[in-house]
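Structure of the sequence below:
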Amino acid sequence: MTIINLSDKTHIVLKGKELDNNCASLFLESNYNWLDDFIVSFFEKPECSLYGWGPIQTYPPYTVILRQDMPSNAVYYIKTGTVKLMWSDKDGRELIAGLRHKNWFIGAPSVLLNKPYSFTVKTITECKMRCISTNNFLKLISTNFEFTLHLMKMLSQEIYNHGRKIVIFGCIPARDRLKILLRNFISSIENHGDFRNKMKICLPLTHRELAQIIAVTPEHLSRLLKYLEKQNIIKREKDGIILLNLLYFQNSDQ
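As a prediction, the model looks like this:
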């Protein structure tokens, strides 16, 4: 049995194979994966430092990058890794607002609007990032038209994805949303060439956060996991989930 600790991986690839169900396909497409050749090449060039981007910094899992309601004094570019966006109320109750992956900018909307950060951003895997101050970022977008155009595309993608997710949660049953979420993790393991008939994944999210991502209560998530366990599809352990029947996650009609 292969044991995969996703917190130790450089990044999680949340991209599954194409599903027959249109709504399920929308669910996969609504993940915040972003690939822009211009942005990738921009950060490979030495001159990006001339605009004020700092060197690549490595952040271990569970490092807070930005804090909710703090002044927006910097923008970060995720070169590799995955972060979670969290919102908390005045009583300290937290809600996970989503995940962001490599090639994404975090903090940019708050900087552009001159408002405090709307979320706390915390790494859930090891992340490599570059940082730029607010002043330098605003100078960059006012002097580099091509960079600004691609930044606008990314921010538009975020709005587009958010609208799709609202519709998605109304047309995909909770059990299928959980199935697709776990399938996403399996896909990332397959891409690393270490695939077995049975494997254990150590998810970098809490039970409550997993429930929030698929828009169910923690209690209902427990019932869904219990159902999968009774069907001998998974086996739960304290530090992860053993996937016993990978074919279940590969098929979209079960």
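
okay, CA-based contacts and neighbour counts for the rest of this
Will do.

Residue 5 contacts residue 202, correct?
Yes - Residue 5 is within contact range of residue 202, at 4.6 Å (criterion: CA atoms under 8 Å).

who's more crowded, these two?
Shown here are residue 5 and residue 202; by other CA atoms under 10 Å, residue 202 has more neighbours (18 against 15).

Can you show me the helices along the stretch 51-200 of the chain?
108-113, 134-143, 145-168, 174-190 (DSSP state H, counting those that start in this stretch).

Could you look over those helices and pick the most buried one?
Per-stretch averages of neighbours, counted by mean count of other CA atoms under 10 Å, single out helix 174-190 among the helices of the stretch 51-200 of the chain, with a mean of 20.

and that one, what does it pack onto?
helix 22-29, helix 246-250 (3 or more CA pairs under 8 Å, 6 or more residues apart in numbering; DSSP states H and E).

for the last one, packing partners?
Judged by 3+ CA pairs under 8 Å, 6+ apart, helix 246-250 is in contact with helix 174-190.

Also the first one?
Counting by 3+ CA pairs under 8 Å, 6+ apart, the packing neighbours recorded for helix 22-29 are helix 145-168, helix 174-190.

next one: the first one to chain centre, how far?
Mean-position distance between helix 145-168 and its chain equals 15 Å (CA atoms, centre = their mean, to the nearest Å).

what does it contact?
23-24, 26-27, 29-32, 34, 36, 38-39, 104, 109, 140-142 (CA atoms under 8 Å, 6 or more residues apart in numbering).

Those residues, buried ones only, as a ChimeraX selection?
Buried residues among the contacts of helix 145-168 (16 or more other CA atoms under 10 Å), as a ChimeraX selection:
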select :23,24,26,27,29,30,31,32,39,104,109,140,141
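
looking at it, residue 216 is touching residue 173, isn't it?
No - counting by CA under 8 Å, residue 216 does not reach residue 173; the two are 10.3 Å apart.

I figured residue 6 hits residue 205, correct?
No - Residue 6 lies out of contact with residue 205 (CA under 8 Å); the separation is 9.6 Å.

These two - which one has more neighbours?
Comparing residue 6 with residue 205 by other CA under 10 Å, the one with more neighbours is residue 6, at 20 against 15.

For that one, give me its contacts.
Per CA under 8 Å, 6+ apart, neighbours of residue 6: 12, 125, 201-204.

do you know how far it is from residue 179?
Residue 6 sits 17 Å away from residue 179, going by CA to CA, to the nearest Å.

Please provide the structure for the following sequence as well, for comparison with the first:
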Amino acid sequence: MKWPTYMQAEPHRTSFYPEDAESVPAFVPILTQGVEGIGNLPSPVTVASGTELIQQGRTVASVYLVRRGLVKLVYLSESGEEITLGLRSVGWWGGAVAAMLDSFSACSVQAVGECEVIRISGRDFRERLKSNPSMMGHFLKALCNENASQTEAQARVMSGTAAERLTIFMRERQKKNPRWQTIDPLPMLKQMELAQLLSITPEHLSRLLSRMRSEQRKQPA
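Alright, predicted model coming up:
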């Protein structure tokens, strides 16, 4: 989906961080680089947009390491509604936690656009972690990135307003930060997916975007 040019970040300041501190990105995916330093990985394969890599409620037979592109975590509610829980990108080990715990996956993982992934069986993944320090180090870094981002997102959802979350998302997608490498997911998202990601109703998101567009027009050229 092509998003309008008025969707630009607004100035934002969080009161609980020092002036020079950079908070962990809450809503845009953090990239975990360094996959090329892991030896003896299987060759990557290309998957089409919409491909379901991992299915909710099923045991995880394979772990998928994202090498290129974007995937989304999707939860299917009892009423049949698909809810976008989060976005992940390069360096994320999809299904790794469930494979390590030998448990069911709490959500599905779907490709958003064409992606490139490395597929490793759950058993092989566990064995490789034991014998490959580089792989273990990368996995732990990716896991820490994900945990920090999820905590930041939960804090934003539980303590901030919908308008603040939209502003934070716009800031995160545009800002280049040397500490946190991210990807701009907006061009690949539908408006419903963005609303769910930010925990905003689609109707309210439409109002916020309309207000943002009006304010953009009022600014001097």
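
now for residue 196 of structure 2: what does it line up with in structure 1?
Aligned counterpart of residue 196 of structure 2 in structure 1: residue 212 (TM-score structural alignment).

Now for the alignment partner in structure 2 of residue 28 of structure 1, how many residues are close by?
Here residue 28 of structure 1 is matched to residue 25 in structure 2, going by TM-score structural alignment. By other CA under 10 Å, the residues close to residue 25 of structure 2 number 24.

what's the closest non-adjacent residue to residue 25 of structure 2?
Of all residues not flanking residue 25 of structure 2 in the chain, residue 149 sits nearest, at 5.8 Å (CA to CA, 6 or more residues apart in numbering).

Quick one: map the one you found onto structure 1.
Under the alignment (TM-score structural alignment), residue 149 of structure 2 pairs with residue 161 of structure 1.

measure its match to residue 33 of structure 1 for me?
Note on residue 161 of structure 1: its distance to residue 33 of structure 1, by CA to CA, is 10 Å.

Skip the chain neighbours and tell me the closest residue to the spatially most central residue of structure 2.
With distances taken as CA atoms, centre = their mean, residue 87 lies nearest the centre of structure 2, 2.3 Å away. Of all residues not flanking residue 87 of structure 2 in the chain, residue 72 sits nearest, at 4.5 Å (CA to CA, 6+ apart).

Kindly report the same for residue 103 of structure 2.
Looking at residue 103 of structure 2 with CA to CA, 6+ apart, the closest residue is residue 59, at 5.8 Å.

Tell me, how many residues neighbour that neighbour?
Neighbour number of residue 59 of structure 2 under other CA under 10 Å is 18.

same deal with the one 3 residues further on?
With neighbours defined by other CA under 10 Å, the count for residue 62 of structure 2 comes to 21.

thought it was touching residue 118?
No - applying CA under 8 Å, one finds residue 62 of structure 2 not in contact with residue 118, separated by 9.8 Å.

now residue 83 of structure 2: how far from residue 68 of structure 2?
The gap separating residue 83 of structure 2 from residue 68 of structure 2 is 23 Å, by CA to CA.

More neighbours: which of these two?
Shown here are residue 83 of structure 2 and residue 68; by other CA under 10 Å, residue 83 has more neighbours (19 against 16).

what does that one align to in structure 1?
Match for residue 83 of structure 2 (TM-score structural alignment): residue 95.

Could you report the separation of its match from residue 135 of structure 1?
On the measure of CA to CA, residue 95 of structure 1 and residue 135 of structure 1 end up 30 Å apart.

Check residue 114 of structure 1 too.
11 Å.

again with residue 42 of structure 1
Distance of residue 42 of structure 1 to residue 135 of structure 1, computed by CA to CA: 19 Å.

quick one: buried residues of stretch 105-114 of structure 2?
So, applying 16+ other CA under 10 Å, buried residues of stretch 105-114 of structure 2: 105-112.

ok, and the closest non-adjacent residue to whatever residue of structure 2 lines up with residue 59 of structure 1?
With TM-score structural alignment as the criterion, the equivalent of residue 59 of structure 1 in structure 2 is residue 47. Spatial nearest neighbour of residue 47 of structure 2, excluding adjacent residues (CA to CA, 6+ apart): residue 115 at 5.3 Å.

residue contacts, the alignment partner in structure 1 of that neighbour?
When structure 1 is aligned by TM-score structural alignment, the residue opposite residue 115 of structure 2 is residue 127. Counting by CA under 8 Å, 6+ apart, residue 127 of structure 1 makes contact with 10-11, 58-61, 78-83.

try it again with 7 Å
Residue 127 of structure 1 makes contact with 10, 58-60, 80-82 under the criterion CA atoms under 7 Å, 6 or more residues apart in numbering.

Could you do residue 75 of structure 2 as well?
Counting by CA under 7 Å, 6+ apart, residue 75 of structure 2 has contacts 82-85, 107-108.

and with 10 Å instead?
Residues in contact with residue 75 of structure 2 (CA atoms under 10 Å, 6 or more residues apart in numbering) are 55-57, 81-86, 106-109.

Taking these, tell me the two that lie furthest apart.
Pairwise distances across the contacts of residue 75 of structure 2 peak at 17.4 Å for 57 and 86 (criterion: CA to CA).

more crowded one of the two?
Just comparing residue 57 of structure 2 and residue 86: by other CA under 10 Å the higher neighbour count belongs to residue 86, 23 against 14.

give me the number of residues near the nearest residue to that one once chain neighbours are set aside?
Distances taken as CA to CA, 6+ apart place residue 73 nearest to residue 86 of structure 2, at 5.3 Å, with adjacent residues excluded. Each residue near residue 73 of structure 2 was counted by other CA under 10 Å, and the total is 21.
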